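Asks: coordinates for the following, if possible.
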Amino acid sequence: MLRSLDVFLALLGLIAGFPFFLVIYVCGLFDTGSPLFLQKRIGRNQQVFTLVKFRTMKVGTPSVASHLASVSSITSFGRFLRRTKLDELPQLWNVLIGEMSLVGPRPNLPSQEHLISVREAQGIYRVRPGITGLAQVNGIDMSDPERLAQLDSEMIINMNIGNYFKFILMTVTGSGQGDRVKAKN
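Replies: Here you go, the predicted structure:
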């Protein structure tokens, strides 16, 4: 049932959002010269896939978890995309082709070994990763692997159609700050 919703909503979002995608893509060309960002992530059953996002950081920025990235590497257009969560829109493609769900645990990088082991222990990799989820709407990011895995597990156990739409609505209306770049002191 939820997979059918994922496919329907992703397809609807890709079709309805096409004009926005085009505008963001063109603005991204002027901003960085390379508007799309592709990154290897760990998905369902620990399969590696390529996550697609709009680029928010300067070309050449090291590919690390957001909480480890430098705030100075984010472009001004990138700040706008992150604040509005528009940088996540290309992931609708990942949802449509079955690599992700709209709602699920955020996919982590292959280099995040501690997070991978904590998530393995909680059985997180048995489901598709998502664009948003319980941790994201509660502001928990990958800098706290134990708490993240705990919330991911809670979300998986309690997932139903009501929670699915609740997390999507909370994300669209601006709840949570998961996967944010933190200022270095």
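
Asks: can we go C-alpha only for contacts and neighbour counts from here?
Replies: Will do.

Asks: may I ask which helix or strand encompasses the residue nearest the centre of the chain?
Replies: Closest to where the C-alpha atoms of the chain average out (C-alpha atoms, centre = their mean) is Ile131, at 4.1 Å. Assigned by DSSP states H and E, Ile131 falls within strand 130-132.

Asks: and that strand, what does it pack onto?
Replies: strand 101-103, helix 161-172 (3 or more C-alpha pairs under 8 Å, 6 or more residues apart in numbering; DSSP states H and E).

Asks: chain center to the longest one: distance?
Replies: The reference is to helix 161-172. Offset of helix 161-172 from its chain centre (C-alpha atoms, centre = their mean, to the nearest Å): 15 Å.

Asks: ok, Pro107 to Phe18 distance?
Replies: 24 Å (C-alpha to C-alpha, to the nearest Å).

Asks: surely Thr50 forms part of a strand?
Replies: Yes: checked against DSSP: H, G, I helix; E, B strand; the rest coil, Thr50 lies within a strand.

Asks: before we go on, could you also do this sequence so I can check it against the first one:
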Amino acid sequence: MALKFLFDRLMALVGLLILWPVLAVVASMIKIKMPGGPVIFAQKRVGRNGKLFTMYKFRSMTVGHSGSSVSVAGESRITPLGAKLRRYKLDELPELWNVLIGDMSLVGPRPDVPGYADQLKGDDREVLKLRPGITGPASLKYRDEEELLAKQSDPQTYNDEVIFPDKVRINRYYLHHYSFIKDIQMIFCTVLGKRMKYDNEII
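Replies: Presented below is the predicted three-dimensional model:
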């Protein structure tokens, strides 16, 4: 996966250079519309080989909330501006920095908070061999995850018993059937909001 690593870092650098005006505008909007807190949200996530790293995103929630690690569409801790940033994935643009410094990849499993990926058992732990990604097959399948969780009577349980195990399954398949061409396809599908066929399902 040396090609993947080099491609990631090159594209992250290019992306940051091209998108810096967008980054600046979003940062300014957060400062104006969501005062009293930082522009960048930094949080420890589980990375490759189970090691923790600091992931950076644009802040989309109120300051000092004490909510669950599982986000549900429409909940009060997500600000109106934050909801728009999350809908169009603009909140994730600072993660290009994580890709540039080697903590993340453009494509891979989404980085989880401690208590999920680091608690995997048996063969499921092999997904930790991968660098977490900004997008990936599981991210594409569950791009509307917050809306799906909002429909459940118990979002936390549904996430833990249905969504998370399915993400692990998909990410294990990604590890064992890695394709650079599929990576490129997933990046385009993420940017364009399209779906694709992967492992005999539409994601």
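
Asks: next, the TM-score between them, please.
Replies: The TM-score (TM-score structural alignment, normalised by the length of the first structure) is 0.86; 174 aligned residues with a C-alpha RMSD of 2.1 Å.

Asks: follow-up on the earlier one: more crowded one of Pro107 and Phe18 of the first structure?
Replies: Neighbour count, other C-alpha atoms under 10 Å: between Pro107 of the first structure and Phe18, Pro107 has more, with 23 against 12.

Asks: how about the residue mapped onto the more buried one from the second structure: what's its closest non-neighbour residue?
Replies: Counting by TM-score structural alignment, Pro107 of the first structure corresponds to Pro111 in the second structure. Excluding its sequence neighbours, the residue lying closest to Pro111 of the second structure (C-alpha to C-alpha, 6 or more residues apart in numbering) is Pro132, at 5.1 Å.

Asks: now swap in Asp183 of the second structure and tell me
Replies: Using C-alpha to C-alpha, 6+ apart, the nearest residue to Asp183 of the second structure is Val107, at 6.3 Å.

Asks: out of the helices and strands packed on strand 130-132 of the first structure, which is the most enclosed?
Replies: strand 101-103 (a mean of 27; mean count of other C-alpha atoms under 10 Å).

Asks: hmm, back to that, can I get the helices and strands packed on strand 130-132 of the first structure in a markdown table including distance to Lys53 of the first structure?
Replies: Output for those, formatted as a markdown table (distance: least, C-alpha to C-alpha, whole Å):
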| stretch | distance to Lys53 of the first structure |
| --- | --- |
| strand 101-103 | 14 |
| helix 161-172 | 16 |
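
Asks: relative to Leu81 of the first structure, which of those is closest?
Replies: helix 161-172 (13.1 Å; C-alpha to C-alpha).

Asks: in the second structure, what stretch matches that closest one?
Replies: Under TM-score structural alignment, the match for helix 161-172 of the first structure is residues 180-191.

Asks: contacts for the matching stretch?
Replies: 4, 106-107, 135-137, 140, 194-196 (C-alpha atoms under 8 Å, 6 or more residues apart in numbering).

Asks: do you know how far Pro90 of the first structure is from Ser66 of the first structure?
Replies: 18 Å.

Asks: so which residues of the first structure form strands?
Replies: For the first structure, the strands defined by DSSP state E occupy 36-42, 48-54, 101-103, 130-132.

Asks: what's the mean distance for the third one versus the second structure?
Replies: After superposition onto the second structure, strand 101-103 of the first structure lies on average 0.2 Å away from the residues it aligns with, using mean C-alpha distance after the TM-score superposition for the first structure.

Asks: could you do the second one as well?
Replies: Its aligned residues in the second structure lie a mean 0.4 Å from strand 48-54 of the first structure after superposition (mean C-alpha distance after the TM-score superposition for the first structure).

Asks: for that strand, packing partners?
Replies: Checking 3+ C-alpha pairs under 8 Å, 6+ apart, strand 48-54 of the first structure ends up next to helix 18-31, strand 36-42, helix 91-96.

Asks: residues in the first structure aligned with stretch 80-91 of the second structure?
Replies: With TM-score structural alignment as the criterion, stretch 80-91 of the second structure aligns to 76-87.

Asks: that older thread, so which of the helices and strands packed on strand 130-132 of the first structure gets nearest Pro145 of the first structure?
Replies: Closest among these, using C-alpha to C-alpha: strand 101-103, at 18.6 Å.

Asks: list the contacts of the closest one.
Replies: Counting by C-alpha under 8 Å, 6+ apart, residues outside strand 101-103 of the first structure touching it are 3, 6, 10, 92, 94-95, 128-133, 164, 167-168.
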